[in-house]
Each structure stands twice: as C-alpha cells, then as structure tokens.
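**Student:** Sequence first, then the predicted structure:
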Amino acid sequence: MEIWEVIAVFAAGVGAGAINTVVGSGTLLTFPVLLAIGLPPLTANVSNNLGLVPGSISGAIGYRRELAGQWPLTLRLAAGALIGGLTGALLLLTLPSRAFDAIVPVLVAVALILVILQPRLSRAVRERRARNGVDPGGRRHGGPVLFTGVLLASMYGGYFGAAQGVIYLSLMGLLLNEDLQRINAVKNALAVVVNGVAALVFVFAAELDWFVVGLIAVGSALGGQIGARVGRRLSPAVLRGVIVAVGTAAIVMLVLR
C-alpha cells in the first residue's frame, strides 16, 4: 500500500468509529475507501467488519454510564443480535448481494421516518395505553416486536451493516419509553455483538487483508472514544437531526453504490 492509502484507510477508520458510536453508518466511510485502494468487494466487506469491532467496543465503553440500569434489556436484545449477526454473516458468504442492495435503502428510509416521527408516535402510544388502562410506559423490554426487529436488523448488520444503527435507534425509540441517549448506549452494545459474531465467522471462513484490518481497528477504536465524547453532549433534538442527516446520506450512497 502507498502511504496515502494507509492514511486514507486509517482516517476512514477514525471517522467510522466516531459516526458508528453517535449514529451508525460508519461503513459508508470505510467501505468505499477499501474499494478505491483495490480490495475485492467481499474482502473489503469482511476486513472492514473485523476492523470496526474495536470501534464498537470503544463506543460502548464510552457510553457505559448510559447503560446503567439497562442490562436486562440489553442482554435480551443481545440474544437476537447474536442470532441475527451470525445468520447475516453466513448469508454474506453464500448469497449474492442483489436482494439486500435493493431493499436496504427502503429500510433505512422507513427507519428515518420513524426517527423523525418518534416523539409524536411514542406520545400517541403512551396516551392510548393510558386510556386503555395499560402502563403508559409500555413493555420494559419492547416486547416480541422489538426483539424480532433487532434480530432482522442484525441479520442485515452481519451481512453488510451500513446504517444498521439508524434502524436500531428507530425501533427502540418507538417501542421503548427511554431517553434517546440511553437508547444509543444500547445500540452501541448491540453493535459489539453483531460485529463480533460476524467477525468470528469471517476469521475462519473468509479472505481478510490483515493490514487493512489493523489500520481500521486502531482508527475506529480512537474514533469510538471521540464519538462518545461528542455524542453524549448532544440534545435529543440535535442527535435526532444528526441521525436523519447521516441516514439520508446513507440512502444516497447506497442507491448510487
């Protein structure tokens, strides 16, 4: 690799780690860079996934305060993330990408709409539950709908992963009566599970560029800490705006890719 390629991959890793911690979609930074330096798409995808694992761990550690009191919820959803991430990784190694390429921009667009409407929708759901004599806080763990949604989003995450954080945030924002920053902390923990189990599959079953993995790993770990410092200081309204902006950029890049 040329020195400029080394710098570009490392910088993309830093940016991806920060963006993944705040919102998600960091893969949209690293993946095009890896293609630009000449890696085959599958090698770029699996190397990127493994390299981003330290960034996911770094971001989750950065948000550890917001995880306080949420471990029962996190562990429950992590089971779905584990199954989904493993399934997605195996699908990546066996299936063509056309089906996912077609449906992913639609999923991200729906997720963005839910993020935008989440305060109004959540309020309407709480008011309806109150009228029906049900706890307005809703199910503490989001019920089977959230578990199933996380499982399906994690399948996509194990397969490619761009904007999976946006989908997680929209699902939990709608189905949980929680602050958006605390929801983001759970999202980061789930990302560790999905990226970790997918990476484990790729280590044994796919061709990796270990130098690229190392560059992204170091960069994303640094970016995860930067993202945690910046993200936790954003108000819910600003954080929601960031999610929408990043998600919109993700849709454009996914359509053009």
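**Tutor:** Received it, and whenever you're ready, just let me know what you need. Numbering: from 1, shown residues only.
**Student:** drop to CA atoms for contacts and neighbour counts, all remaining ones
**Tutor:** Fine.
**Student:** Count the residues that sit near Leu35.
**Tutor:** 15 (other C-alpha atoms under 10 Å).
**Student:** nope, Gln164 is what I was after
**Tutor:** Using other C-alpha under 10 Å, Gln164 has 29 other residues around it.
**Student:** That one reaches Leu152, doesn't it?
**Tutor:** No: counting by C-alpha atoms under 8 Å, Leu152 is not a contact partner of Gln164; they are 10.1 Å apart.
**Student:** Centre of the chain to the host helix or strand of Val110, how far?
**Tutor:** Assigning secondary structure by DSSP states H and E places Val110 in helix 98-131. Distance of helix 98-131 from the chain centroid (C-alpha atoms, centre = their mean, to the nearest Å) equals 16 Å.
**Student:** List the buried residues for it?
**Tutor:** 104-105, 107-109, 111-112, 114-116, 118, 121-122, 125-127 (16 or more other C-alpha atoms under 10 Å).
**Student:** Put this next to the first one:
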Amino acid sequence: MADSASDADITRILRSAGCVFAESEAALLIDGFTGSDLDDAVARRVDGTPLEQILGWAEFCGLRIFVEPGVFVPRRRTELLVHRAAVTSPRIVVDMCCGSGAVATALAHRLTGVQVHASDIDPVAVRCARRNVEPVGGRVYEGDLYEALPEDLRGTVDVIVANAPYVPTDAIGSMPSEARDHEPAVALDGGVDGLDLHRRIASNAPGWLAPGGTLLIETSRRQSEDTAGIFASHGFDTDIVCSDDLDGTVVVGIRMSDG
C-alpha cells in the first residue's frame, strides 16, 4: 500500500474484509499511523485483530482506555455497569475481573473522592489495567477473584462490579474471530452454562460488602434470570436492569443481611 493511500482506498480494503464500520475505522487508522506502520495496521485489521488492540485504546464512557494486545476489549454495553454503580454514590468500589480496568477508570472519573480497586487473574490484563487505573488514584491487584484483594477491604466495599466471563464453553467456537482468536480465553469462557464466575463472585461477595452494599454483574438477557437466582440464593435483594440503547444487561444485588 502506498504512503498516499486515501481514506477511500483503506475503506474499500476494510469493507472487503467485512468490517462493518469500514469508513470510520479507516479514518482512525490513517490518523494513528503512517507509511509502513499504516500498511501493517491495515493488514492486521484485515486479519481480524480488534481495531482497539491495533490503535492501543478503546473509547469507553467518553474516555480513551489503554488496550494492549491479548487484553479483553471493553464493550459499549459494559457502560451500563458504570451507570448503575455510579447512582449508588459509592465510597469504595472493587472492579472484579477488571480486564483493562475500564469500569474502575470510568467510575474514578465520574465520582468525586471514590476509592477504586481492581483485580484480574491475567497478568497481561493487570499490567494494562495499571496503566488506566493508577493514574486516577486506583489500585490493581493480580490474583483469583477475592484472593487478590487486601484483607482490610473486607466488610467495607460499597460496590462490587464485575464483567466476568459469561460465554458458555461450547459457545466460544461460534464467537466472532476478533474475540475468539485475539482475546484471552480466560476473559471469555464462563464454564458449561457460562455462570461459573457469577456463582463464585456472588457466594463470596457478602463477606466483602459493607451492609447495604451492592453487587453488579454484567450478563446476557438470556442468562439474567439464572444470574439473579444465584444472587438471591446468597441473600441479595435482586433486580435485573436492561438497556436497549447500550444492548446491555446487568443483575443488581443489594446485601440485605450479614449472612
């Protein structure tokens, strides 16, 4: 591809590769790269690499979130987690299975004086999340769910948010190649019914939440009743919130007892 390749040239190449938003993607690639770097960026996009991993950032809640290769790309639907968490005006938030740390970062920008913590089991995600979360005053921990958190957070957390994996194992193969081939399986695979992590997060959440604290987990509409049932079995007063605009679904649970 010549250095003088136009938006139209690159748009045509991307559209031929099946990119739905080829025109806007072409503009972003031309803005971010030149010369052979642009050639490489277009080739990677044609091969199915997520645009955000090529650019090094994703737009989320009006922010640019750093995204590294091999890290789950934050989706617009996950903005619903931020909106619902923010209305509770929390003082202490934990972003569980944080990936890039997009939710924690967005909440830190939106809420004055909030203390944000984030955790993930994937060291690549943790490294990426630290680039986003630490500049806004938050902390990121590496480890398996609550095992990663400092003990002094027990019983003090106002909100736990989680975009935990919820794709059933057998459905991974039918996901778009952008996700299946370029995002880590640990960020996608939710077990046989997709709810393994939901069970683990909900079962241990009461010990970390302050009385009246809130647990919010993103899920699909199809799975939402099952996730809500998991919440209820652990003593949460539960609601399901959906957004047609964001195509998002969040199960909300309020801790009603010390159990």
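**Tutor:** Sure, I can see it. Fair warning: this is a prediction, and the values are worked out from it, not measured in the lab.
**Student:** Kindly provide the TM-score of these chains.
**Tutor:** The TM-score (TM-score structural alignment, normalised by the length of the first structure) is 0.24; 99 aligned residues with a C-alpha RMSD of 5.7 Å.
**Student:** that older thread, check which helices and strands the helix holding Val110 of the first structure sits against.
**Tutor:** Helices and strands touching helix 98-131 of the first structure, by 3 or more C-alpha pairs under 8 Å, 6 or more residues apart in numbering; DSSP states H and E, are helix 164-175, helix 236-256.
**Student:** Against which helices or strands is the first one packed?
**Tutor:** When contacts are defined as 3+ C-alpha pairs under 8 Å, 6+ apart, helix 164-175 of the first structure packs onto helix 98-131, helix 143-159, helix 180-205.
**Student:** What of the last one?
**Tutor:** Other elements packing on helix 236-256 of the first structure under the criterion 3+ C-alpha pairs under 8 Å, 6+ apart are helix 98-131.
**Student:** again, only using 6 Å
**Tutor:** Using 3 or more C-alpha pairs under 6 Å, 6 or more residues apart in numbering; DSSP states H and E as the contact test, no helix or strand touches helix 236-256 of the first structure.
**Student:** now that helix against helix 180-205, angle please.
**Tutor:** 30 degrees (axes from the mean of the first three to the mean of the last three C-alpha atoms, to 10 degrees).
**Student:** ok now helix 236-256 of the first structure, how far from the chain's centre?
**Tutor:** 13 Å.
**Student:** repeat for the shortest one
**Tutor:** Distance of helix 164-175 of the first structure from its chain centroid, counting by C-alpha atoms, centre = their mean, is 9 Å.
**Student:** list the buried ones in the strand or helix carrying Val133 of the second structure?
**Tutor:** Using DSSP H and E, Val133 of the second structure sits in helix 123-133. Buried residues in helix 123-133 of the second structure, counted by 16+ other C-alpha under 10 Å: Val124, Ala125, Val126, Arg127, Cys128, Ala129, Arg130, Arg131, Asn132, Val133.
**Student:** Closest one of those residues to Phe60 of the second structure?
**Tutor:** Nearest to Phe60 of the second structure out of the buried residues of helix 123-133 of the second structure is Asn132 (C-alpha to C-alpha; 11.8 Å).
**Student:** quick one: the closest one and Thr105 of the second structure, what's the gap?
**Tutor:** Between Asn132 of the second structure and Thr105 of the second structure the computed distance is 6 Å (C-alpha to C-alpha, to the nearest Å).
**Student:** Same check on Ser177 of the second structure?
**Tutor:** Distance from Ser177 of the second structure to Thr105 of the second structure, by C-alpha to C-alpha: 27 Å.
**Student:** out of the two, which sits in the busier spot?
**Tutor:** Neighbours were counted for Ser177 of the second structure and for Thr105 using other C-alpha under 10 Å; Thr105 has more, 29 against 15.
**Student:** That one: what's its closest spatial neighbour, skipping adjacent residues?
**Tutor:** Val133 (5.3 Å; C-alpha to C-alpha, 6 or more residues apart in numbering).
**Student:** do you know how far the one you found is from Ser243 of the second structure?
**Tutor:** Distance from Val133 of the second structure to Ser243 of the second structure, by C-alpha to C-alpha: 26 Å.
**Student:** repeat for Cys128 of the second structure
**Tutor:** Cys128 of the second structure sits 28 Å away from Ser243 of the second structure, taking C-alpha to C-alpha as the criterion.
**Student:** I'd assumed Phe10 was in contact with Gly219 of the first structure.
**Tutor:** Yes: the pair Gly219 of the first structure / Phe10 is scored as a contact, 5.3 Å apart, by C-alpha atoms under 6 Å.
**Student:** okay, those two: which has more neighbours?
**Tutor:** Neighbour count, other C-alpha under 10 Å: between Gly219 of the first structure and Phe10, Gly219 has more, with 25 against 22.
**Student:** Report the contact partners of that one.
**Tutor:** Phe10, Gly13, Val14 (C-alpha atoms under 6 Å, 6 or more residues apart in numbering).
**Student:** and the first one, which of the three is it?
**Tutor:** Put simply, Phe10 of the first structure is helix when judged by DSSP: H, G, I helix; E, B strand; the rest coil.
**Student:** No more questions from me, cheers.
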